[in-house]
Structures are given as structure tokens and as C-alpha cells.
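Engineer: Got a predicted model here, sequence first, then my questions.
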Amino acid sequence: MNAFNSAVERLSQPQWHDALRGFNRGIEREALRIDAQGHLAQDPHPQSLGSALTHPWITTDFSEALMELITPVYQDPDALLAHLADTHSYVLRHLNGERLWPLSMPCFIDSSQNIPIAQYGSSHSGRMKTLYRVGLEHRYGAMMQAIAGLHFNFSVPDTLWRALGVDGDDQGEISARYFSLLRYYKRHVWVLAYLFGASPSLCGSFLQGQRPNLPFEEQDGTLYLPYATSLRMSDLGYTNKAQDQLKVSINSLGEYVRDLKTAISIPSEEYAKIGVKVDGEYRQLNANVLQIENELYSPVRPKRTTGPGETPSDALARGGVEYVEVRALDVNPFEPLGISRDQVLLLDLFLLAGLIEVQAPMDAREEAEQKANFSEVVLDGRRPGKTLQRDGETIALADWMSELMARWSQLADVLDAAHGDGRYGQALAAWRGAATDPEQTLSAKVLAASLAEGHGHWASRMATEHRQALLNRDYTLLTEARLDAAVAKSIADQAEREASDRGSFDEFLAEYFRQ
């Protein structure tokens, strides 16, 4: 019996049922605010939604118009989605008729100058958040920063580690197993692009008159690649060629922290030309390849909750890996929340498989193979007969996908027994056909709809339908009063932060980077 089957047999024992019902999950969903015509909102983040700096659930990402809705950690996937739905409903009730754009790639934007950078008030920490975004605009352009995604945070309960062959009292062992999961993820992240990629097409305005070296086809202003899955995750979208020189290892926690700390200290000749503080105005936090660690673009991150003033790498070095953040997910435009329950359950299966299948360290050859596979799938993954490389040998995508789903099916049986229902088997059945039939993937459905109706018109209609559905529903987990209270507290918290600052902003930045 191989190691995977042995692990499945062990997990099948009833003593682990409680632990298997205790996966920790959180969602961060980004969405652009748009007006009724589908154009990017130009007004500030609504004051009626509280402070974007301090609200725990409702904030902004790069732009005042790029909302980010965040859930707390939930063990019940239905409670997780209920919280996200309640937050969506509340937000839409305070947007004065505006909608949330349902796609990852941006809507009609006349110019990158019409993408207002997020503002976080006058506190030192708020000004730093805005300045970081000013630096991103200077480095990569505002249009790339207006791309929306969905992040899925995942960890297993401490009580499950023993079943996975890990000493749950040894944080070093736990971190090592999470880094093994990161390597599994990198080797198989093409699966998420294939199944859940939802950006095969885009509005021509996104390119701002430039034509990248991609064989786009065009129909009524819609640009697309016939077999693409996720243009968002291609070089056209949310990636960063300037970071190609950075080699941040995921072979161990120590190597990762070392490489990340090195990365934020490498000077960049290109970014030095921008200037840091010019005529008294900051243009970026510094002229290094990375301004701060969050600028490292990666389809997955090891994470630990940070303390005040603590960097992500310092938090990891202090306490080890607490959870992983899945970052390669496009927004699902057919779902008002940007993600479906079946997708959440399939991510559980994918990530649990990654924790079970202990992965050897990755070398440069494997890194190159993984990167090539991912690029193939995001740009051309639905092509009939598509092949990839696995350990230096050619394999049909459909065959590899079917192998993975066979393993997930074993895990689905275990998890369904633990829950006393058929939720995981049903979720897997909903996606199993896509393994051999690319027309059942999200990207195929998105492309068909956008070409039939016109990219912008279809997406605008979906935005309107989602808005109506979310406005018509009742709160199921939160209440209006609790959401109002969170808004009021966030405004008070921002005011307190602004009142408590000491010293100048220059001194604050110097102290931050000195630490």
C-alpha cells in the first residue's frame, strides 16, 4: 500500500471525524465598484462603509474603487459563505446604485489616470499604505493593479496533525509540512487555473492601445485567446517580470525567510530612476526591487498573523506557518460572491491532498517545469489534447487531471463520512467532467457568454443581476446592527490611531525599515 492510501486509511478512522470537520478557512474577495454603465467609480470609498484602514471586513486594495471584502476564520463552509454574503449585501445597500464588477479583469476604464489610489487617512500607517500603492503605480502602472482576485486562506486544526504523521506540539514539524504543501501547490497550481480560471477574454480598453506579444483574436472590442483559462495569471496580468531575478525558496521556512529578507534589500536601478522623494513628495517607499514583502507576487504564500509593526517574515520566523494563502483564483463571474460552495469544497480536497503527499524539495529544473506548465495552462489550457511535462516526461493534461481527481475522490469519501453527508462527493462530481471536457471549465463558459453577448455588456448584466440577488436576500449570519457597529468602531479606531501618532512621517518610515 502506498503512502497516500495508507494516509487515507488512517484518516478514515472515526476518531478523526471531529478534526476533519474543523478545517479553518477564510476568504478575501476583491471587486471593482462600477456605475450603471459599467465604468469605474470615481468617488471615494463610501464613508457609510467605515474606515478602509481599520474595518476588519470591508476595506480597499489598490484603488478607492477596488473593494476587498474579508471574512473571519470559519470551520463551517456555509457560515463562511453566509458571512461573505451578508457583507456583500450590506455593502451594496450603501453604494447608491453602484455595482460590483463580476470579473477579475477590469471594466471600461478610459485611462489609467482614472483609477483613484486608495486613501487611508492621515495616520503614519495610513499614509504608508497609500504611499506603497503610489509606488506600485509608478512601477507597474495602475491598470495592472486594478485586476481583482480572490484569496482563500486554509489551515487544518491542531487535532488533525497526528493523523497526518506530524507532531502537533512541534511547530517546526508543522511548518515543514505546510512548506511541503506549498511545493505540492506549485507543482499542481495549473489545476486551479484549468478548472477555476475565468479570464480568457478582456475588454480592449485594458491594453490602453498597446498590443502585447500574444495572438489575440478580437470580436466587437473583446480580445481573447481561444483556449486561455486565466489571462489574469499570465504575464499580461498580475505577475511581475521585474521579480524574475528573485529566487525565494519554498524548500524550508528558514530558506524562505532568508530569501524574502534578502529580496526587500536588493537595490533596483530601474526603480531608482523613479526617485523616492522628489520635490518633497514621496513616489515610493524605497528604490529596492521590493518596497515591502507584500510586493512579492506569488500564487501562494505561507502566512502567520502579524503583530503591530511586524513584517510577514518576522511573524513566520517567530511562530512558524499558521496557514496558507491561495492566491491563484480568478473571481467566478457566475457567482454573486465570486466563489461557489463547490469550489470551496474542491479547494479543501486539493489542499488536504497536498498535506498528505509529502513533497521533495524543488530544484531549478522543477521550478522551470512548473512555471512552463502554468504558463501553458493559463494561455492555452483548453486546447484539445493539451500536454504538460511531469518529471521531464510528457503527459496529457486530461490524464494527469483524472489521476488527481481519483485521489480526491478517496478523500471525498473520507470527508463525507466525517460530515455524515455527500457534500464532497457532490462537489467533485460537479467538476469531474471538466477533467476530460474543457468546455465544462469556467473559462469556456465565460468565453462563450462574453462572445455571444459582448464582453462588457454581459459582465454589466451579471453585475446587475448579482446586485439584485444580494439586495433581495435577508441577512443570515450577521445583522444590520452588528454591521453598523463595525462601521462606527472602524471610524473611531482610525481617529484614535491618527491622534496617537508621534513624530514625523519621515521618522516613522525610517524606524519601520530600521526594524
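Structural biologist: Done, it's in. Numbers count the residues shown, from 1 in each chain.

Engineer: contacts, neighbours, all on C-alpha from now
Structural biologist: Will do.

Engineer: Please name every helix or strand in contact with whichever strand or helix holds Arg33.
Structural biologist: Counting by DSSP states H and E, the secondary-structure element that holds Arg33 is strand 24-34. Counting contacts by 3 or more Cα pairs under 8 Å, 6 or more residues apart in numbering; DSSP states H and E, strand 24-34 packs against strand 66-70, helix 77-92, strand 99-100, strand 150-155.

Engineer: what's the closest of these to Lys303?
Structural biologist: strand 150-155 (9.0 Å; Cα to Cα).

Engineer: On the C-terminal side of the closest one, identify the next helix or strand.
Structural biologist: Reading on from strand 150-155 to the C-terminus, the next helix or strand found by DSSP H and E is helix 171-188.

Engineer: which secondary structure elements does that next one contact?
Structural biologist: Looks like helix 171-188 contacts helix 253-263, strand 300-303, strand 323-329, helix 341-356, helix 364-380 (3+ Cα pairs under 8 Å, 6+ apart).

Engineer: Against which helices or strands is the last one packed?
Structural biologist: With contacts defined as 3+ Cα pairs under 8 Å, 6+ apart, the secondary structure elements packing on helix 364-380 are helix 171-188, helix 190-196, strand 387-390.

Engineer: Just the angle for that helix relative to helix 171-188, thanks.
Structural biologist: Counting by axes from the mean of the first three to the mean of the last three Cα atoms, to 10 degrees, helix 364-380 points 50 degrees away from the direction of helix 171-188.

Engineer: Please point out which parts of helix 364-380 sit buried.
Structural biologist: Using 16 or more other Cα atoms under 10 Å as the burial criterion, the residues of helix 364-380 that qualify are Glu366, Glu369, Gln370, Asn373, Phe374, Ser375, Glu376, Val377, Val378, Leu379, Asp380.

Engineer: what do you get for stretch 453-472?
Structural biologist: By 16+ other Cα under 10 Å, the buried positions in stretch 453-472 come out as 454-456, 458-464, 466-467, 470-471.

Engineer: show me what contacts Asn153?
Structural biologist: In this structure, Asn153 makes contact with Asn24, Arg25, Gly26, Ile27, Tyr323, Val324, Glu325, Val326, judged by Cα atoms under 8 Å, 6 or more residues apart in numbering.

Engineer: Now do stretch 290-305: distance to the chain's middle.
Structural biologist: How far stretch 290-305 lies from its chain's middle: 11 Å, per Cα atoms, centre = their mean, to the nearest Å.

Engineer: Ok, stretch 384-391 next?
Structural biologist: 26 Å.

Engineer: Residues touching that stretch, excluding its own?
Structural biologist: Contacts of stretch 384-391 (Cα under 8 Å, 6+ apart): Glu366, Glu369, Asn373, Glu376, Thr394, Ile395, Ala396, Leu397, Ala398, Pro438.

Engineer: One more to weigh against that first structure:
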Amino acid sequence: MDVVLNRLVEQRINTLACNGSDGVLSHGRKGIEKESLRVLSDGQLAHTPHPELLGSALTNPFITTDFSEALLEFVSPAYESTWEMMRFLCEIHQFTYERIGEELLWVTSMPCLIGHDEDIPLAQYGNSNVGRMKTVYRNGLGYRYGRKMQAIAGVHFNYSLPETFWDQYHAFECSSLEMDKFRAQHYMGMVRNFRRFGWMVLYLFGASPAVCKSFMDGQHSDMKKFNETTYYEPYGTSLRMSDLGYSNNTQAHLRMSLNSLDDYINDLNSAICTREPKYEAIGVKVDGVYKQLSTGQLQIENEFYSPIRPKRVARSGERPTVALRRGGVEYVEVRSLDINILDPVGINQNTMRFMEAFLIYCLLEASPPFNAEDWIGVTSNHDKVAKSGRDPELRLLRDGGEIGLKEWGRKIIENVRAIAEIIDRGEGSDDYSQAVDAQNLLIDDPNATPSARILEEMREEDLGFFNLAMDAALMHREYFADLVDIEEARLRMYSDEAARSIRRQAEIEESDQFSFDQYLERYFSEQGCCD
């Protein structure tokens, strides 16, 4: 079967290379969402409110918050150029540092000195119904999964293929489907294949092989002790994506079908409408205070944790599943990238370029529907690579058998490299090919991966995880302080957007026509369920 699959992807790549226009794979749109905890100068979690100079977390399109008031989230526009993306990320970090006083931005995915659950402040979004809903949702996450888990940060990579690709690919595939359905079908194929091959992202870019003892709370006693303050996995790549972090067992029983967009939407809606006994025990509104939005298996769609999601930009007030049903898949959101402590903004251009070519590979490779055995395989491979991906003896599951990580990785890289060459042809450079070549070296040399380099630096400098991250946070602050000033027009854009966002929040608060109880009732009745 593997030979057949490889032949199909090679045929598709050859068709695009020989018959596609020069720019058939170039100028795809990329976006980054990067989270960073605000910490005090001693590394403790900041308990200060979201800085007003950064605007409203509810309405600023560039700077918002995630779970906690201290967990900043930088949201880029969609760019075709990775250079433009890096420019934005550098500027938004620079802009932020100039407005947070002596506070620092934590530079790793795994938090450290954050105390107990109750010491982690929930993000606040004002008094509007939509703002209150966001905070109650986060409160529910805390009850369901614990606040510490929600303080883990990451980088999300959003990507959509260029329009020119879809027109030509539709013709090459001789498809009779309407374009929206054709696009959705192949994006869902991409999503399935990312689940099949996404272990490679953890291996290549995982940057969380160690954690602070304070994060552990006595759990996961099987982990190795690095020193008195740090636990680690000797061959670990991304503890963030292991059962220690996002891939915990709490949602193990939830499995959203990826075999079609309709199935995926229906499964999400069902999970929102299906009551969960352990969440019913928490209650929704207790003594006049909302603990969570509902007792459903999911409060809303975003609660479902997945390494990749099919997405569509929603209209104002439109639910994500309604947007997908209306217009199909517009882009994918990859959620398995760690913050890389080795890069001041947490990611670099080579990573973005590889991810783009890799996602195109996931789309072009044959993607049969998932069955029960497939789910077992992808889950096992994900967990193995997250916790022991650099183990030279590691074997992964594929097609009912086992294969070495290096052997499988080389085969994937070969096709990703061919895709990079097509992108480069349209870009007039060799940047994408070089990016893939750089990752190819890591397949053969696990010691060159970010996770291995982090552990090696800890050993060489005799540093625990906290001290390593703290030193890097101080260096990164100096890096941004030493950058040339942001161009006046772009600085004005960031400042004006922050000011406008505060006015927009006030307008939203003044325009509410329903009580919060009524607002939630309408929200869930539109879903077709109520609590």
C-alpha cells in the first residue's frame, strides 16, 4: 500500500511541476498566533491587568489574551511572505516590550513559577455579553482541566493554499465537484494526513523536553529528575504535546471524525449538546455565579484540543461550525508548534517555509478515510515522539507494521523537498529548498534538534529549566530593545489599533440588548441544544 501512496503523491507533484504555472504553489497565505506569558522581573507570573497601552484584549486584532490575563497572544495578519511575517512578529514584540515596563515575556511553551491553580488569573474582556462569555468559558476550562494546563503557550501556524493552485488542481484531478466541496474534501485530506505524519513536527520543532518542578504538582513521577528544580525526558521533544500537556486523557473519549467536513461538524455539534456527568457535578450557575458555560462535553468548538483544525473566518456573531457549513474550509490551523527558545519571536522563517511545504505534501499525498486502527496508530506515534522522539531505537506504527522514525522521515522529506522546489520556482529563490534541507539534517542527527540543543545547553551551563528560560527571556528583551525603531507609519498603525480597540469594546458594551442569561440561552438554542 505504501508504494501505491508514494506513487500517487509523486504523480501529483510531477503534474504540478510539469503542467502547473510557475506560481502554482507560491504565495500561499500564512498567519501566526504566538502566545507568551507575562512574568515579573523575578520570573513569577504577572498578576497585573492586561496593559491598557496594548488596547482591548477583546477587540485588538493584533494583541489579545488566551486563557489567562497574563497570557498574551500576538495575532498576525495573513501574509504571503515569511519575511513580512517575521517583520510583524518582531515589531509586535518590540511594541509590547515598550509598554509592559519591567515585565518580561516568557520564552518557552512550558510555564514555571506560576503557583497553584487559583494563582493563575483568568483573562478579562469587559462587561459585554461576548466578553463575559469568554471569561466564563475560561473559568470552565479551569474546572475541567486545571488552570496550569491552560497556561501552557504555543505557536499556531495558519495556512491556505493560493487560489491559482485550486483552479489548476481541480482541473488536473478532473473533478466534477463544485469548487467549495472540492476544496473542503482536499483540506480534510490534508488534516487526516497531518494527523498521520504530524509526529515529524514534534520531532523537528519540539522545544519542550524539560519542565519546572513547580509545574508537576507531584504528578508524572515516572519522569527523570534533571536537578532539584527540573524534570525532563532524556529523548523528549515536546512535553507540551504529551500527556503532561495538551494531549491529556481528559478528552480521550472524544473523537471527531475527519473523514468529511460534514462528519466533523456534526461530531463537534454533538459534543457540545451531549451532557457530561462529571461536568454536571460542577454546575453551571451556582449561587448566582457562572462556573462554566454548559455541562456539555465541550462548552464551545474551541475547547476541542487537536494538533490541527480546519477553519473558516467567521462573520460577526457566527459560530465556527456555522461558518464551516456555510463556506467550507478556508484554511487550516496547526497547533503543535512549541515556542522555540532559540528564536526571539519563538519561530523562524525556515520553520514557516518547511511547514508550508509539509502541509502541501499532506494535501497531495493519498489520504484514505480514518478507521479505528488509524486512530490507534496516529495517537501512539504522536505520544511516542512527544516523549521519546530522539530515541535511536524508536519504532512507529504504519500500515499495521512498524517502521523506524528515520526511515519514514527520509521518505517524507524527499517528497516535501520536491514540493519546495516548485514553490521556489514561483518565488525565484531557493529559500524553501534550503529550509527543507536544514530539517533533513535533523532526521539523521537528533542531537541537532531544538529539544536536544536545549538539554545540552542546560547540561553545559549547569542550569535548570527555570534559569535557562529566565536567562533567555532577559536576552530576548535586550534583543528587542536594540532593534532599530519601528517605522513611524507602522508604529502609528499599532498604536491607533490599540486605541480603536478600546473604543470598540465600549461600543459593544453599550449595544448589548439582552441579559447575560438570555444571551447564553439564545447562543445554545441556535446550536440546537440547551443546558
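Structural biologist: Cool, got the structure. These numbers come from a predicted model, not from an experiment.

Engineer: Put one on top of the other, what's the TM-score?
Structural biologist: Comparing the two superposed chains by TM-score structural alignment, normalised by the length of structure 1, the resulting TM-score equals 0.97, with 514 aligned residues with a Cα RMSD of 1.6 Å.

Engineer: circling back: to Ser313 of structure 1, which of the helices and strands packed on helix 171-188 of structure 1 lies closest?
Structural biologist: Between Ser313 of structure 1 and these, the tightest spacing by Cα to Cα is seen for helix 253-263, at 5.4 Å.

Engineer: So which bit of structure 2 is that closest one matched to?
Structural biologist: Under the alignment (TM-score structural alignment), helix 253-263 of structure 1 falls on residues 261-271 in structure 2.

Engineer: starting at the chain centroid, how far to the matching stretch?
Structural biologist: Put simply, stretch 261-271 of structure 2 sits 21 Å off its chain's centre (Cα atoms, centre = their mean).

Engineer: Could you do stretch 479-490 of structure 1 as well?
Structural biologist: Centroid separation for stretch 479-490 of structure 1 versus its chain: 26 Å, with Cα atoms, centre = their mean.

Engineer: picking up where we left off before, just send the helices and strands packed on strand 24-34 of structure 1 back as a markdown table, with distance to Arg162 of structure 1 too.
Structural biologist: Listed next are these as a markdown table, based on distance: least, Cα to Cα, whole Å:
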| stretch | distance to Arg162 of structure 1 |
| --- | --- |
| strand 66-70 | 31 |
| helix 77-92 | 23 |
| strand 99-100 | 43 |
| strand 150-155 | 15 |
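
Engineer: picking up where we left off before, looking at the contacts of Asn153 of structure 1, which has the most residues close by?
Structural biologist: Taking other Cα atoms under 10 Å to define a neighbour, the member of the contacts of Asn153 of structure 1 with the most is Ile27, carrying 25 neighbours.

Engineer: Wait, that one touches Ile70, no?
Structural biologist: Yes - between Ile27 of structure 1 and Ile70 there is a contact at 5.9 Å, judged by Cα atoms under 8 Å.

Engineer: hey, what's in contact with both of those two?
Structural biologist: Residues touching both Ile27 of structure 1 and Ile70 comprise Leu84, with contact defined as Cα under 8 Å, 6+ apart.

Engineer: So for the alignment partner in structure 1 of Phe205 of structure 2, what's the nearest residue that isn't a sequence neighbour?
Structural biologist: Taking TM-score structural alignment as the criterion, the aligned counterpart of Phe205 of structure 2 in structure 1 is Phe196. Nearest non-adjacent residue to Phe196 of structure 1, counting by Cα to Cα, 6 or more residues apart in numbering: Leu442, 5.6 Å away.

Engineer: contacting residues around that neighbour?
Structural biologist: Leu195, Phe196, Gly197, Ala198, Thr229, Asn332.

Engineer: any idea what the last one aligns with in structure 2?
Structural biologist: Under the alignment defined by TM-score structural alignment, Asn332 of structure 1 corresponds to Asn340 in structure 2.

Engineer: May I ask you to confirm that that match belongs to a helix?
Structural biologist: No - following the definition DSSP: H, G, I helix; E, B strand; the rest coil, Asn340 of structure 2 is coil and is not counted among the residues of a helix.

Engineer: shouldn't it be in contact with Leu204?
Structural biologist: No - the pair Asn340 of structure 2 and Leu204 fails to qualify as a contact (Cα under 8 Å) at a distance of 11.1 Å.

Engineer: Quick check: which of the helices and strands packed on helix 171-188 of structure 1 is nearest to Ile109 of structure 1?
Structural biologist: Among those, the nearest to Ile109 of structure 1 by Cα to Cα is strand 323-329 (22.8 Å).

Engineer: okay, which residue of structure 2 is out on the far edge from center?
Structural biologist: With Cα atoms, centre = their mean as the measure, structure 2 has its most outlying C-alpha, relative to the mean C-alpha position, at Asp287: 35.9 Å.

Engineer: what lines up against that residue once you look at structure 1?
Structural biologist: Under the alignment (TM-score structural alignment), Asp287 of structure 2 maps onto Asp279 of structure 1.

Engineer: what's the answer for Phe74 of structure 2, then?
Structural biologist: Counting by TM-score structural alignment, Phe74 of structure 2 lines up with Leu69 in structure 1.

Engineer: With Asn381 of structure 2 instead?
Structural biologist: Across the two structures, Asn381 of structure 2 finds its equivalent in Asn373 of structure 1, going by TM-score structural alignment.

Engineer: ok so, going back, what's the neighbour count on the match of Phe74 of structure 2?
Structural biologist: Should you count by other Cα under 10 Å, Leu69 of structure 1 turns out to have 24 residues around it.

Engineer: cool, Val446 of structure 1 as well?
Structural biologist: By the measure other Cα under 10 Å, the count of residues near Val446 of structure 1 is 24.

Engineer: Let me have the helices and strands packed on helix 171-188 of structure 1 in CSV, extended by distance to Phe505 of structure 1.
Structural biologist: Compiled in CSV, those are given as follows (distance: least, Cα to Cα, whole Å):
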stretch, distance to Phe505 of structure 1
helix 253-263, 23
strand 300-303, 28
strand 323-329, 31
helix 341-356, 42
helix 364-380, 40
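
Engineer: closest one to Ala82 of structure 1 among these?
Structural biologist: Across these, Ala82 of structure 1 has its closest neighbour in helix 341-356 (10.5 Å, Cα to Cα).

Engineer: Asp330 of structure 1 contacts Phe152, doesn't it?
Structural biologist: No - look at Asp330 of structure 1 against Phe152 with Cα under 8 Å: they stay out of range, at 11.0 Å.

Engineer: Could you check which of these two is surrounded by more residues?
Structural biologist: Neighbours around Asp330 of structure 1 and Phe152, counted as other Cα under 10 Å, are more numerous at Asp330. The numbers are 31 against 19.

Engineer: Please report how far the more buried one lies from Tyr194 of structure 1.
Structural biologist: Counting by Cα to Cα, to the nearest Å, the gap from Asp330 of structure 1 to Tyr194 of structure 1 is 11 Å.
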